[in-house]
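>>> Provided below are the primary sequence and the corresponding predicted coordinates.
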Amino acid sequence: MTGVTQVTSAVEVAAGAATTGRSARVRVRLFAGAAAAAGTEERLLDVPAEGTGVPTVEDLRRTLVAEHPALGPVLEVATVLVGEVAAEGDAALVVGPQDPAAPPVVDVLPPFAGG
């Protein structure tokens, strides 16, 4: 991976904290067509929660599309891994205690062929 693009959303993450009740800072790794659509392979991103709980995969998708509209069609078919486990729309982005120095890793894997 080359370089990390850092973005701060409208919802600020408290200094030194990986999560608040309303947002989470995650390291998003984009692969293949997702990286091409976003123009980057990796993002450090603050994801605000739409509801009152912790941010979900759907909140991540919404935040990514707001920053990179070309990701919309890719995210519709991509698999999202949170901590190396496949996660669907309502799955939390943050599970268990988090190390502020190492935000949780989320991978976006579009379908690909080959082998």
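Received it, and whenever you're ready, just let me know what you need. Residues are numbered from 1 along each chain as shown.
>>> hey, let's count contacts and neighbours off CA atoms from now on
OK.
>>> P104 contacts A92, doesn't it?
No: the pair P104 / A92 is not scored as a contact, 11.2 Å apart, by CA atoms under 8 Å.
>>> Pull out the buried positions in the longest helix seen in the chain.
Determined from DSSP state H, the single longest helix within the chain is helix 57-67. Using 16 or more other CA atoms under 10 Å as the test for burial, helix 57-67 gives 57-65.
>>> let's bring in a second model and compare:
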Amino acid sequence: MDIKVKFFAAAAAAAGTQETLVQAPEGASVADVIALATAGNEQLGKLAAFCAVLGPDGFIRDRSVPATMPQLELLPPFAGG
């Protein structure tokens, strides 16, 4: 399944792009998709651990849920929040 991962603010700066397309295997979790999207970029991988994850139905607090959505957004803490 193709899942678009969008990056905002510091995450976009670390990624060097505003979005990437991840080919997620069957049964992949949201955490798996984030790991694939940040693979090979240590700075982005570390930052992703602190990012809020937004899906089509709102914020995703449990990253172990299946990634069945077409898009995820990684939002880093803003202004120290």
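On my side now, so go ahead. Because the structure is a prediction, the values reported are computed rather than measured.
>>> Quick TM-score on the pair, please.
The TM-score (TM-score structural alignment, normalised by the length of the second structure) is 0.82; 79 aligned residues with a CA RMSD of 1.8 Å.
>>> before we move on, the earlier item: I'd like to know which part of the second structure the next helix-or-strand element following the longest helix of the first structure is aligned with, by residue numbers.
As assigned by DSSP states H and E, the chain's next helix or strand after helix 57-67 of the first structure is helix 71-77. Residues 44-50 of the second structure are where helix 71-77 of the first structure lands when matched by TM-score structural alignment.
>>> Please state the offset of that stretch from the chain centre?
9 Å (CA atoms, centre = their mean, to the nearest Å).
>>> contacting residues for V26 of the first structure?
Going by CA atoms under 8 Å, 6 or more residues apart in numbering, V26 of the first structure touches 18, 44-47, 93, 103-106.
>>> Tell me which of these you also see in the second structure.
Counting by both residues aligned by TM-score structural alignment, their matches' CA atoms under 8 Å, the contacts of V26 of the first structure that remain in contact in the second structure are 44-47, 104-106.
>>> Great, nothing more from me.
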